[in-house]
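S.K.: Need coordinates for the following:
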Amino acid sequence: MTDHTGLCRLSDLAASREELETIRHQIHQHPELSYEEAETAALVAGKLEAWGYDVTRGIGGHGVVGTLKAGSGTRTIGIRADMDALPIREQTGLPYASRHDGKMHACGHDGHTTVLLGAAQYLARTRRFDGTIHLIFQPAEEAGSNSGAQQMIADGLFERFPCDAIYGLHNHPGVAAGTFMFRPGPFMAACDTVKIAIHGKGGHAARPHLSVDPIVIASGLVMQLQTIVARNVDPTETAVVTVGSMHAGHVANVIPELATLELSVRSFSDDVRALLETRIRTLTEAHAAAHGARVEIEVIRGYPVLVNAARETEFARQVAAELVGEENVIAPFPAIAGSEDFAYFLQERPGCFLRIGNGAGAPMLHNAHYDFADDNLTVGAAFWARLAERYLGAGA
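M.R.: Presented below is the predicted three-dimensional model:
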């Protein structure tokens, strides 16, 4: 039986709670949108340097990597936290609420960053591992495309900072704080955006027979698009086609020339992703042609399916169970239809992206009343510290 004595425990981070809260609240008060994370990156780099890390700045934009080595081991591990905020006007009324109107940490990246800083401080103090740790603080996760993960990879992240495995986490409102959730294989969806422009023939509302009405065509198309998942996708697969935007016309007595739709399309496999695009194009073109209209279709590829490696996921689950008990671990957790650019890292290296509960009754992500649960700061930091110690030690 492996001896896990001496590894990080929850009690080892208890004394850091007040300091970590101060750091998170500072970041929360000063949210920065994707590609604008200069102040947050400077705070992170300054903390890491003070604790003895070899710090590299400006990777893929405002990305920061802190490297710490101990012993003579050759194994390496990467742990990632995201730093950017969202263009949302905060309505929490908290004393540390955003000071920048229209910008808010409504997804908890302030918490993710602070959790990893908590682990960084502990690991630098104890150094009970044998190998190399790369702590990756990533910008622009919320970008949707051309994201921070893509930019850091393009900037040579894994060539400059080799990682045998990479790990990341996200908070999860609706589940009790301190609860860990894992799922091997496809865990979070690919998310694509489809923009459709229907070009009809405008005219007088009293003479519709002389026009090609794009509003009628668009209305029918909305319903037709719902048949794709119901009748083209294997019932054992999961997919979503949502029409989130529909615009046409300005006044009641004019049939417009143009109607536009925007779709959010989500899937959990490359085959289903390709099928959805094909069916949307074929159905849209045929539907418009049947009414005498012309269409333009633009498909904007978003983040790919996030696929967790089985071995690394089971390892992380074991670490969580050791730390908080099996009763506070959910595995397997259901797949999530949201998307996450950590998927790009997992295309390059094996690893695991996990969830930590943010409160059973907590406001949902991307909500103006959302706030990261401070109870997770020490729990998450202890988890990352123990994971690194186990991965780079005899218990791996």
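S.K.: Please make it C-alpha for all contacts and neighbour counts, starting now.
M.R.: Will do.
S.K.: ok now do the spatially most central residue of the chain, which residues does it touch?
M.R.: The residue lying closest to the centre of the chain (Cα atoms, centre = their mean) is Glu340, at 3.1 Å. Residues in contact with Glu340 (Cα atoms under 8 Å, 6 or more residues apart in numbering) are Glu141, Met188, Ala189, Tyr303, Leu306.
S.K.: From Ser267, how far out is the fourth one?
M.R.: To Ser267, Tyr303 is 11 Å away according to Cα to Cα, to the nearest Å.
S.K.: Pull up the overlap in contacts between those two.
M.R.: Joint contacts of Tyr303 and Ser267 (Cα under 8 Å, 6+ apart) are Ala190, Cys191.
S.K.: Would you agree the residue nearest to the centre of the chain falls within a strand?
M.R.: No - assigned with DSSP: H, G, I helix; E, B strand; the rest coil, Glu340 falls outside any strand and is coil.
S.K.: count of neighbours near the closest residue to Leu323 other than its chain neighbours?
M.R.: Nearest non-adjacent residue to Leu323, counting by Cα to Cα, 6 or more residues apart in numbering: Arg9, 6.3 Å away. Neighbours of Arg9 under the rule other Cα atoms under 10 Å: 19.
S.K.: Quick check: buried residues in the biggest helix by length in the chain?
M.R.: Scanning the chain for the longest helix, with DSSP state H as the assignment, gives helix 270-290. By neighbour count on 16 or more other Cα atoms under 10 Å, the buried set for helix 270-290 is Val272, Arg273, Leu275, Leu276, Arg279, Ile280, Arg281, Leu283, Thr284, Glu285, His287, Ala288.
S.K.: Second input sequence below; structure requested for side-by-side comparison:
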Amino acid sequence: MSESRYCEVADLAEAKSELDEIRHHLHRHPELSYEEADTSDFVADKLTGWGYDVTRNIGGHGLVASLKAGTSARTVGVRADMDALPIKEETGLDYASIHDGKMHACGHDGHTAVLLGAAQHLAKTRRFDGTVHLIFQPAEETGYDSGAQRMIADGLFERFPCEAIFGLHNHPGVPAGTFGFRAGPMMAAADRVKVRIHGRGGHAARPHLTIDPVVVGSSIVMALQTIVSRNVDPNEAAVVTVGSFRAGHAPNVIPEDAVLEMSVRSFSPEVRDTLEQRIRTIVAAQAEAYGAKAEIDFIRGYPVLINSEAETEFARNVAEELVGPEHVIAPFPPMSGSEDFAYYLQQRPGCFFRLGNGAGRPMLHSAHYDFNDENLTIGAAFWTRLVERFLSKEQA
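M.R.: Purely as a prediction, here's the structure:
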């Protein structure tokens, strides 16, 4: 490989079979959030064997693999998530999960394998000037109190300085090897709300002697529909979804209590605050109007994921060099899903992007999902080239 050029996809061709084996091993042995002990051991062993300085047990089973080349003091971070989901796999693959009720249904096995592929190639070629920190993170799937939060609290950026940080997620429905970039808000904040309505139960034949929590809850559900339509700027995006309504067990009994649970999503801190304020007001007012009481547990999940302009443009350029502009979508549409990479972007500039997992393939979090192995060498070549370009003398 000429010293004058950066990594190409073809440079990873010889590693394809090994990357397949790594990915299939990870898929076969999924571990849930904060249980990734064996996965972390497997990843650490690979990295140590390739000459990385590996630091373990950061924010749980998280680890950082550091490699320095040249004399520059510049640094860059690249992150992959490692945890699986509590889903019973139904793919029928010969490398399907051996742990019943657990599977890699979101592709974190692929994300980890891709970054390991880049790690191996970077260690072999060392055609960069500075220090790369490869971040293997636990517990992305928790929704709150996530691995990113715990790694940051454990001194991630103080111990492993990063001028910028980058991450990816596969995206079913988009052709494999196609990259998607968007500067600014790209993924939504996701909050959870649980409302417990306290009424007064009784006989269904004597409703006048009760305070029916089912009626109160129904009124709350309908009133919540006005928030997005009447309290949020039409040019902004927001979602308030009541996904669970539980009350009673018998048709002739008015229950004492009812429970609503909802998902709330937004793309700006201001809209997020508005949604919380209006939900609290509507729930309290509706309950009071019927003589009931309501308790609200509002759990703030991941914040809005906001990509920085310069780093997104840089990553997009790297992708266009690697696969051609015809395989790059920019701007990529914003998504109402959430991602704890947002916490890293609150601390450092960077970019989180999408990599197509194939048109017509099962969606994320499906029991039939599988990461597309076509992306292993493409993703590994991208991470290698990004590090080489970011830590090049020309970039400095």
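S.K.: sorry, back to before: give me the contacts around the longest helix of structure 1.
M.R.: Contacts of helix 270-290 of structure 1 (Cα under 8 Å, 6+ apart): 190, 198, 217, 221, 224-225, 228, 233, 237, 239, 265-267, 294-295, 297, 299, 305.
S.K.: I'd like to know how far the nearest residue to Leu261 of structure 1 once chain neighbours are set aside sits from Val212 of structure 1.
M.R.: Counting by Cα to Cα, 6+ apart, Leu261 of structure 1 lies nearest to Met246, which is 4.6 Å off, once chain neighbours are set aside. Using Cα to Cα, Met246 of structure 1 is found at 17 Å from Val212 of structure 1.
S.K.: These two: who's more crowded?
M.R.: Val212 (21 against 15).
S.K.: if I pick that one, what's in contact with it?
M.R.: Gly200, Lys201, Gly202, His291, Gly292, Ala293.
S.K.: Go again with 6 Å.
M.R.: Val212 of structure 1 makes contact with Gly200, Lys201 under the criterion Cα atoms under 6 Å, 6 or more residues apart in numbering.
S.K.: now do Ala80 of structure 2
M.R.: Contacts of Ala80 of structure 2 by Cα under 6 Å, 6+ apart are His111, Thr112, Phe136.
S.K.: hmm, 8 Å instead?
M.R.: His108, His111, Thr112, Leu115, Leu134, Ile135, Phe136, Gln137, Gly167, Leu168.
S.K.: that older thread, widest-spaced pair of the buried residues of helix 270-290 of structure 1?
M.R.: Val272 and Ala288 (23.9 Å; Cα to Cα).
S.K.: Helix, strand, or coil at Leu12 of structure 2?
M.R.: Assignment for Leu12 of structure 2 (three-state DSSP): helix.
S.K.: For stretch 290-306 of structure 2, give the aligned segment of structure 1 as residue numbers.
M.R.: Counting by TM-score structural alignment, stretch 290-306 of structure 2 lines up with residues 291-307 of structure 1.
S.K.: and what of stretch 250-268 of structure 2?
M.R.: Residue span in structure 1 matched to stretch 250-268 of structure 2, by TM-score structural alignment: 251-269.
S.K.: Buried residues of that stretch, list them for me.
M.R.: For stretch 251-269 of structure 1, by 16+ other Cα under 10 Å, it's 254-269.
S.K.: Next, the distance between the ends of that stretch.
M.R.: So stretch 251-269 of structure 1: terminal residues 43 Å apart, Cα to Cα.
S.K.: Next: stretch 161-178 of structure 1.
M.R.: 30 Å.
S.K.: in structure 2, what residues pair with it?
M.R.: Stretch 161-178 of structure 1 maps onto residues 160-177 of structure 2, going by TM-score structural alignment.
S.K.: other SSEs contacting the helix or strand hosting Val132 of structure 2?
M.R.: Here Val132 of structure 2, judged by DSSP states H and E, is contained in strand 130-137. Applying 3 or more Cα pairs under 8 Å, 6 or more residues apart in numbering; DSSP states H and E, we find strand 130-137 of structure 2 packed against strand 62-69, strand 75-81, helix 108-125, helix 147-153.
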